[in-house]
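1. need coordinates for the following:
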Amino acid sequence: MRQTTASTCCYCGVGCGVLIEHDGERILDVTGDPNHPANFGKLCSKGATLHLTGDLDARAHYPELRLGKGLARARTDWDSALDHAANVFAETIAEHGPDSVAFYISGQLLTEDYYAFNKLARALVGTNNIDSNSRLCMSSAVVGYKRSLGADAPPCSYEDIEQSDCLLIVGSNMAYAHPVLFRRLEAAKAKRPEMKVIVVDPRRTDTCDLADLHLAILPGTDVALFHGILHILLWEGWIDRDFIDAHTNGFDELKSMVRDYNPAMVADLCGIGVDELQTTAGLIGTSKRFLSLWCMGVNQSTAGSAKNSALINLHLATGQIGKPGAGPFSLTGQPNAMGGRETGSLSNLLPGHREAGNASHRAEVAEYWGVPALPEAPGLSAIELFDAVRSGKVKALWIACTNPAQSMPDQQKVHEALVACPFVVVQEAFFTTETCRYADLLLPAASWGEKEGTVTNSERRVSHVRAAIDAPGEARADWAITCDFARRLETLMRPSQASLFAFDAPSAIFEEYKLLTAGRDLDLSGLSHELIDRLGPQQWPFPTGSTHGTTRLYGDGVFPTDNGRARFLAEQYQAPKEKREARFPLTLNTGRLRDHWHGMSRTGTAARLFGHVEEALLSMSGDDMRRRRLLDGQLVKVRSRRGELLIPVHKDDSLRPGQAFMPMHWGDRFLKGMGVNVLTLPDFDPASKQPELKHAGVEVEKVELPWQFFALVEGGVQKRFEKLRPLFEGFAYASFSLTGRDRSALVIRAACNEAPDATQLAQIEQLLGLDEGPVVAYHDPRRAVGKRVRIEDGRIVALSLSGETAARDWLKQLWHDGTANQALRRWLLAPLSTPPGGGVRAAKTLCNCMNVGEDAICAGIDRGLDLNGLKRELGCGTSCGSCVPEIKRLLVKQPAVA
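-> Here you go, the predicted structure:
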């Protein structure tokens, strides 16, 4: 019988409500929850395909333990696994002290999971060595809010997007990263065309299509831009002196500093026109309601904290904060990065927005937890933590729900650290992540749709996450694993004392945690799982006795600082760590794709989500490619000071010369060579400890690999993937992806200098199912060229091309079409490698929500359909709308016939 469970999406920080349709055992479908105030029923392409993800073949089903380095892990039971972990941690702590162990956790955990880990690390183990992957995305925003406004509290609500008169989007491709909010912005601008939208981004992204003004600043020059805008605001008198005098400190120092940031100097430094700078300042200064939105382009920088504060300065100077349609609004990257900050799950924080370095804060939490004291020694942030693991200072590391062997910068050192660590525990739902390779103990965790707790989204709204089905195999909820381990460790470290972890449900954890926020800026004391079920998701602060949440903060002009005043920060512009120079003349930027998320542990299990961008590509401007004599699709070597990567190059007119772009999602699982972060640098912001993932110096050169390989195989995709992946370690280049709209197939692309050993190639063909049965094959040993196609029931189910791959797109299209025609049979038996009819464009899915390909959209345009006609006939653009900007570009390029 079909049932429906209301929950939330597990991807970005928008925090969309979802309705999970299931039969009690399997998730069957997902739709947006029309009653959830974050999305009102809308979902993006990722959220709308959640039911297609999480292939059980990719899931960890039972604990596995490695009893010695170099040995394979073997299945074990939960008692043995957690007893072993407790013994190793206890022995390590006894011999080397509590700071010899560490925990690295995730913004994808629920608040209750976070709290359990935090209490385990600080109250029981006695270390501040607990950090979250939120360090990589949100920590500069945290510092910016705390320094400028007094607390890590975004003051705005999503409804301010619709109420703003001037909206500044900085360092965010909102159309890809937060599509549901972008749809709200599109609708608001359509309703009020006078609303002005300014986008600041080195690239011309889909977000820029909505903008009245796009400032394509040079990467890393944001601080100079914001100071230059303030200079003009001061010159023109577009500031709110009454607000400044009544509610802020530090303005005179900032005013003195920005005098030097004159329009000519700033425009030259940022690579924009003086007129663009003055127009921007005019739009901001004359607007009645000014809102700013930003994301990783601001935060992931060695000057991320300065960028955040310089942007907030503009709001304080104009009094544009604490009122509808106005304020500085950081867009969170992960679904519960906010909950992690609330519970204190960064190495420098404690629960309730307290500081680990503050003695009175430590005393308050220690008293509440009933322990003598909390550790005083500063904890290690993410980069520092893995450096300590590599150097041997940290000897036992617990990683939960995150994939540092893909997401951390300077991957070579991260992999070395994981190899060197004597004991690595990985608590993970998907055994396929790069980090799981290094687990001495792998603990299977429940995932989305299988666990209960709370999350807090970007607008401070707390939602109840509900389980629809049981986790597969022996997988358990994260809080339950953590508390079970903690109780075992307690018996070794503090025997005969009452347990600190006597929780029987996530609601019990929330009830304990929320009282640590009472009276604080984020007061959650009036909330409970039951209340959220009754009233719906609520924004904090929500003190005891409240009947509704707090829509926006600081409307009274009082800030949570010592004197109640906000602070202007006067910090000079500092250039990014790596400047362009002769050896590395290109600046590499990293960012998101529309349909994938983070390291693809989940989205990488859904073939449909590869339809828009199927493989890892390096994007460069046409000028830079011509200068290096590169052709579109050609393999290149990308070098930085830390490593190199082989990858196809792609011409992208959205980039200025001197810049390159690569999506953040590709790691060593899908792209041989450790992925994009083998290139990025570990240098970090001194205040936030957030690394500069957005700005690395690189050079690009052509690679000649004459022997190429291409394969496609459907059926048992994940199992085949796990067996095939190791066989390509010897290839110079190898890329893996999925394809398919209705059927799924694994796609492999590889290349090397010469043909691999015949035995190795035979192993590959066997795993592809191309060694026997209804297989048509052609082999030319003199040219080392071969082609094999398996045809069942009149259609292709597997194929491979070895030696050269000119026919790959044609064959892939035949597979998509489900046909094996006479042209295919004639081509298979002929020495010619090129496909009949010449080149064939690879199929591309433009609308993932409705499963509509570019070919169908182009055919509709040829028939005379406009955008509305395409929506009516094909359904594209009617769900999340992320495909609409690209469809509009096709309509301009290929206008409908009247």
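2. from now on I want contacts and neighbour counts done on CA atoms only, so please keep to that.
-> Noted.
3. hmm, residue 210 and residue 173 touching each other?
-> No: with contacts counted by C-alpha atoms under 8 Å, residue 173 stays clear of residue 210, the gap being 11.3 Å.
4. of these two, who's got more company?
-> Each of residue 173 and residue 210 had its neighbours counted (other C-alpha atoms under 10 Å), and the higher figure belongs to residue 173 (28 against 20).
5. excluding its backbone neighbours, what's nearest that one?
-> The spatial neighbour of residue 173 that comes closest, neighbours along the chain excluded (C-alpha to C-alpha, 6 or more residues apart in numbering), is residue 207 at 5.5 Å.
6. in three-state terms, label the one you found for me.
-> State at residue 207, reduced to three classes by DSSP: H, G, I helix; E, B strand; the rest coil: helix.
7. can you give me the neighbour number for it?
-> Neighbour count of residue 207, defined by other C-alpha under 10 Å: 25.
8. now swap in the one 10 residues further on and tell me
-> Other residues within reach of residue 217, judged by other C-alpha under 10 Å, total 21.
9. please apply the same query to the one 4 residues further on.
-> Applying other C-alpha under 10 Å, we find 21 other residues in the vicinity of residue 221.
10. need the contact list for it.
-> 269, 270, 573, 575 (C-alpha atoms under 8 Å, 6 or more residues apart in numbering).
11. same deal with residue 374?
-> With contact taken as C-alpha under 8 Å, 6+ apart, residue 374 is in contact with 122, 123, 126, 127, 362, 363, 365, 366.
12. so which of the residues you listed comes closest to residue 676?
-> Using C-alpha to C-alpha, residue 127 is the member of the contacts of residue 374 that sits closest to residue 676, with 32.2 Å.
13. sequence B follows; please return its structure for comparison with A:
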Amino acid sequence: MDGSSLPETRSTCAYCGVGCGVLLRPDGAGGLAVRGDPEHPANRGRLCSKGTNLGETVGLDDRLLHPVIKGARADWDTALDLVAEKFRDTVARHGPDSVALYVSGQLLTEDYYIANKLTKGYLGTANIDTNSRLCMASTVAGHRRAFGTDTVPGTYEDLELADLVVLTGSNTAWCHPVLFQRIRAAKEARPEMKIVVIDPRRTATCDIADLHLPLRPGSDVALFNGLLSAIYDMGAVDGPFLDHIDGFEEAIAAASDSDPTVTGLDPLLLKRFYQLWVGTEKVVTVFSQGVNQSSSGADKVNAILNCHLATGRIGKPGCGPFSVTGQPNAMGGREVGGLANMLACHMEIENPDHRQAVRQFWDAPAMPEKPGLKAVDMFRAVGEGRIKALWIIHTNPAVSMPDADRVRDAIAGCDFVVVSDVTDRTDTARLADVLLPATAWGEKSGTVTNSDRTISRQRAVLPAPGEARPDWWAMAEVARRMGWRDAFDYQGPEEIFREYATLSGIAGGFGLDFDISGLKGITDSAYDQMKPTRWPVTDGRQGGRFFADGRFFTPSGKGRMLPLHHREPAAQTGPRYPFRLNTGRIRDQWHTMTRTAKSAKLSSHLAEPFLEIHPEDAARLKLAPAALVQVASPQGRGILRALITDRVQPGEVFAPMHWTAETAPSARIDALVAPVVDPVSGQPESKAAVCDVQPFRAAFYAFAVATERFTPGTRYWAQAKTAQGWRAEIACTEAPADWEAWARALFGIEGGEVQVVSDPRRGGFRIAFHEGGRLKAALFAAAEPVAVMRDYLAGLPGEEAPHALSGRVGADMPDPGPTVCACFGVGVNTILSAIAEQGLVSVDQIGQALRAGTNCGSCRPELAELLARIPRREAAE
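-> Now for the predicted structure:
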């Protein structure tokens, strides 16, 4: 059965908080065909490169298929009994705060709900936090301070209805590509619509910007304080709306004392931005990690909210502040109380009435009276031995947390560690005493909530492999074994959802925003068929926007403006650490790559970790293009490939956060980030670390390809999957005495046919291993970075390749070059040839000729850059 006759199943994408709908069809052989759902309101059929290639990520090659205890296979009963025993004994001996759960936006809402019920209601501790602390906690804090609750006021439609969209701290083109497509399409339909991008880097998002403000890192409060002052000076304050706002005068006074020049922006550029914002009624300000990941992140959020509150530009079509989340269920986690300082349904852990209501509803034996430890403090407590039993679910903190080396060591030293995941090939999973095999995306069923409050179903379309089980089931089973059988006697996610919806009605009774009690009686069948639904869902209301009516969720019922002051990033540059280090995502990878690294297409665009550095800094350091650099901070060290570009400013560098010990051990970039947090939100400052950069002097460099996975184990290596096997960049400070022996050990090859080309005088060595006339592996080494056609060579393993050691494609064969469009696998040489030969003069024409840029659109800025390479005279012909 080839699967073509099977029906499609509606589900939701596994990646960012856009929450795109997908249509899934099994191919009958364990694979999956994926396309965008044209009926889902978030994406209307669009998908980004990651969503398009989800079908490549469902393989079982590295799946955890059974429980593991201390490295040995175990059965579920033994594993669950052990987890229950260890947590029970730890609480009995050391108190409830000696245990903790660290969870993830990869969980479905039903999983998240059980995790919080177990931890806060039954273990009796608030020590449950989520990796959303690393991305959205400052937004939560800002919302709560201004609105009284963690409420997103608007909807995605506002992005298209606005006359001005401000994208601040958000590389939307790469991190939320479908939203970027929607904004781009709206601008093309209404060219008078304006786009402003606020970012220290010139990112792909700037491709549609009318104005780019490359502000100094960390100066957002000064920028938006300047805007607030301009709003006041230019008479744009909404007097009637201010009747619903507290703190206006204090906020204006603080803003008037602020100095926008600390942003480093040209005063004329500032004036232009302020006049544009003030003079445009329909403004949406989109913000993301560049705002949140800061030691003043909550203040940055409130500085943005202040401007919208002062003008009444909130809760109306085309108006408002808009936070875009980074994970598929970051919002769902916030709704169920996934953060250590919250209760479910936006109730507050420090509010005795809320606390008592939740405890009574759950019939819980215990309820903590104060917030638990936020992520950074949680792992500090693990390292200090205060937390003695830790359960980590669907996240990789040994890589993703700031000061990652110390976090890794803390987990390794913890008395008892449980990890629930889909794979055992992560830096964190290796540290576990017990590994529990979880169902993955495509195998589990439940709900997720996206950035504009839309609840969507995620549906199982593939069978659970091996002994993998849903996360809610594993946690409920542990709870039953700890003596709480009746409270956790669920038969499926439908029951959990109904309980959760019922609890939300209690929150609604307190006058809070999150209320989906209209779904509390949903039947199993209706749950199964549930369409995307924006909350709130009550007898009197469904969806819509918040706050245009001036009704807020604070005790006074009024919104709050805050007096704010610019604070410099916690770490300051100096002679020892002269560079400001920014970290973030790249277009085709996701978090720590446990999913995206399985896709050869997604790995083909940027296959190696890199450090963006300005040409002036590179010249001063005498860095050649593509040189390796050693990056050092007070916390750690790393080695990355230099990418010399004016996309960053002098004195600033940027590195992506995706690589791990599995893929590039020296590029675990969060090992260089200080564990400094915002005092209000507890969110780490991941955008403003300090570092030094120096050339990395290697004795040899190499490029290798093979049909089977291999681990170089050298000082520097970076490995990526290809359609034919694996590829790797390698460098080391000491050359081997016997190259052939070293290569055989690298690939694990003992015999076979061998080709060797050696140039001892120049330090060059090439070797290819063949089996049955087909290339099995090849190594290209030299004293300098190796000049070979990497993408061509990556396609040779498993093929007849007698001339592989030339390192170059034959004259009679096309070389597509490095991939630019990951959706359709279109390379740079193919694009340049089409531009020259067909006289293409626009990105749209490239799309018509090659399909590049016609799906997710994330590569369109790169296509524009390639067009610019062609001399104007030729392009005009």
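14. ok, back up a step: now do the same for the residue nearest to residue 173 of structure 1: its match in structure 2.
-> Matched to structure 2 by TM-score structural alignment, residue 207 of structure 1 sits across from residue 205.
15. my read: that match touches residue 172, true?
-> Yes: contact between residue 205 of structure 2 and residue 172 holds when scored by C-alpha under 8 Å: they sit 5.9 Å apart.
16. need the residues touching each of these two.
-> Each of residue 180 lies in contact with both residue 205 of structure 2 and residue 172 under the rule C-alpha under 8 Å, 6+ apart.
17. follow-up on the earlier one: the contacts of residue 221 of structure 1 in strands, which ones?
-> For the contacts of residue 221 of structure 1, membership in strands holds for none, with DSSP state E as the criterion.
18. among these, which recur in structure 2?
-> Taking both residues aligned by TM-score structural alignment, their matches' C-alpha atoms under 8 Å as the threshold, the shared contacts between this structure and structure 2, drawn from these, are 269, 270, 573, 575.
19. got TSV for these, with neighbour count too?
-> Written out in TSV, the entries for those read as follows (neighbours: other C-alpha atoms under 10 Å):
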residue	neighbour count
269	15
270	22
573	19
575	16
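20. among those, which one lies nearest to residue 105 of structure 1?
-> Distance to residue 105 of structure 1 across these (C-alpha to C-alpha) is lowest for residue 575, with 31.0 Å.
21. residue in structure 1 matching residue 701 of structure 2?
-> Residue 701 of structure 2 is assigned residue 708 in structure 1 as its aligned equivalent, the criterion being TM-score structural alignment.
22. same check on residue 666 of structure 2?
-> Alignment note (TM-score structural alignment): residue 666 of structure 2 maps to residue 673 of structure 1.
23. which non-adjacent residue is nearest that match?
-> Spatial nearest neighbour of residue 673 of structure 1, excluding adjacent residues (C-alpha to C-alpha, 6+ apart): residue 645 at 5.9 Å.
24. please say which position in structure 2 residue 469 of structure 1 maps to.
-> Here residue 469 of structure 1 is matched to residue 462 in structure 2, going by TM-score structural alignment.
25. confirm residue 895 of structure 1 sits in a strand?
-> No: secondary structure assignment (three-state DSSP) places residue 895 of structure 1 in coil, not in a strand.
26. separation between it and residue 217 of structure 1?
-> Taking C-alpha to C-alpha, to the nearest Å as the measure, residue 895 of structure 1 falls 32 Å from residue 217 of structure 1.
27. what's whichever helix in structure 2 runs longest aligned against in structure 1?
-> Of all segments of type helix in structure 2, defined using DSSP state H, the longest is helix 76-94. Counting by TM-score structural alignment, helix 76-94 of structure 2 lines up with residues 78-96 of structure 1.
28. hmm, back to that, and the contacts of residue 374 of structure 1, which are buried?
-> Of the members of these, the ones counted as buried by neighbours, 16 or more other C-alpha atoms under 10 Å, are 122, 123, 126, 127, 362, 365, 366.
29. now for the residues you listed: which two are most distant?
-> Between any two of those (C-alpha to C-alpha), the greatest distance is 14.1 Å, for 127 and 365.
30. which residues touch the counterpart of residue 551 of structure 2 in structure 1?
-> Residue pairing (TM-score structural alignment): residue 551 of structure 2 is matched to residue 558 of structure 1. Applying C-alpha under 8 Å, 6+ apart, one finds that residue 558 of structure 1 lies in contact with 247, 564, 565, 566.
31. recalculate using a threshold of 10 Å.
-> 149, 246, 247, 248, 322, 564, 565, 566 (C-alpha atoms under 10 Å, 6 or more residues apart in numbering).
32. next: residue 840 of structure 1.
-> With contacts taken as C-alpha under 10 Å, 6+ apart, residue 840 of structure 1 has the following neighbours: 806, 807, 808, 809, 810, 811, 812, 813.
33. repeat that with 7 Å
-> Going by C-alpha atoms under 7 Å, 6 or more residues apart in numbering, residue 840 of structure 1 touches 809, 810.
34. can you name the helix or strand that it falls in?
-> For residue 840 of structure 1, there is no host helix or strand (DSSP states H and E).
35. give the contact list for residue 378 of structure 1.
-> Residue 378 of structure 1 neighbours (C-alpha under 7 Å, 6+ apart): 128, 348, 357.
36. on the three-state scheme, the equivalent of it over in structure 2 is what?
-> Taking TM-score structural alignment as the criterion, the aligned counterpart of residue 378 of structure 1 in structure 2 is residue 371. When states are read from three-state DSSP, the local structure at residue 371 of structure 2 comes out as coil.
37. structure 2: which residue goes with residue 299 of structure 1?
-> With TM-score structural alignment as the criterion, residue 299 of structure 1 lines up with residue 292 in structure 2.
38. so what's the nearest residue to its match once chain neighbours are set aside up against?
-> Using C-alpha to C-alpha, 6+ apart and skipping residues adjacent in sequence, the residue nearest residue 292 of structure 2 is residue 138, 5.1 Å away. Counting by C-alpha under 7 Å, 6+ apart, residue 138 of structure 2 makes contact with 292, 297, 298, 681, 683.
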